[in-house]
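just need the structure, nothing else, for what follows:
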Amino acid sequence: MLDIDLQMPPKGKWHTPPFDPRFPNQNQTRNCYQNFLDFHRCLKMMNRRGRSTQPCEYYFRVYHSLCPISWVQRWNEQIREGTFAGKI
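Okay, here's the model as predicted:
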């Protein structure tokens, strides 16, 4: 995994997410979805270990920057209802 400090943008200078070589195309739908999953997996793992969830903020900021709000709201509803298709 990459160093968290290298992934964090300078304070107050967060306009777009950095380039992710896993998603080189213009269509960033998979990037959005993957960062949403990574955020929730990170939260689950950090809470289970009793550690700070601060490193998970990176994924939160990326998916909030890339994903339409309606998608995030629908996915969160599905998680609450237990019908989300992704593996968290």
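
please make it C-alpha for all contacts and neighbour counts, starting now.
Noted.

for this structure, what's the longest helix?
As assigned by DSSP state H, the longest helix anywhere in the chain is helix 29-49.

I have a second one here; can you model it like the first so I can compare?
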Amino acid sequence: MAEIDAKIKNYRTAPFDARFPNTNQTRNCFQNYLDFHRCSKALSAKGQDVSPCDWYQRVYKSLCPLSWVSKWDDQIEAGSFPGKI
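Model (predicted):
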């Protein structure tokens, strides 16, 4: 776990993801946003620490425009988010 924490602290930008090889990283942004919320929901339901989910949050925050993230957060609160979380 110490290795993961060290990698997260040294994190600068989103690393290459082979699932998204193209220049357009919109899908990568959205997928990491979904993965963060799924991860935090699953771990909090089990009563575990959600710190491993920080990786997804850091990646989507480096890839996604802030306006998208705030819009998605508002949609989650309103119950109208299109993704499956």
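
TM-score for these two?
Once superposed, the chains reach a TM-score of 0.90 (TM-score structural alignment, normalised by the length of the second structure), with 84 aligned residues with a CA RMSD of 1.9 Å.

matching residues in the second structure for the longest helix of the first structure?
Using TM-score structural alignment, helix 29-49 of the first structure lines up with residues 26-46 of the second structure.

list the buried residues of that stretch.
28-30, 32-37, 39-40, 43 (16 or more other CA atoms under 10 Å).

tell me where the first structure has helices.
4-7, 29-49, 57-66, 69-81.

which residues does the longest one contact?
Contacts with helix 29-49 of the first structure, where a contact means CA atoms under 8 Å, 6 or more residues apart in numbering, come from 23, 52-53, 56-57, 59-60, 62-63, 66-67, 86-88.

mean per-residue distance, that helix to the second structure?
Superposing on the second structure and averaging over aligned pairs (mean CA distance after the TM-score superposition for the first structure), helix 29-49 of the first structure comes out at 0.2 Å.

quick one, what contacts the closest residue to F36 of the second structure other than its chain neighbours?
In space, F36 of the second structure comes closest to Y56 once its chain neighbours are excluded; the distance is 5.0 Å by CA to CA, 6 or more residues apart in numbering. Residues near Y56 of the second structure by CA under 8 Å, 6+ apart: 32-33, 35-36.

map Y56 of the second structure across to the first structure for me.
Y56 of the second structure maps onto Y59 in the first structure, by TM-score structural alignment.

how close does that match sit to L66 of the first structure?
11 Å (CA to CA, to the nearest Å).

rewinding a little: closest to I76 of the second structure out of the contacts of Y56 of the second structure?
Y33 (11.7 Å; CA to CA).
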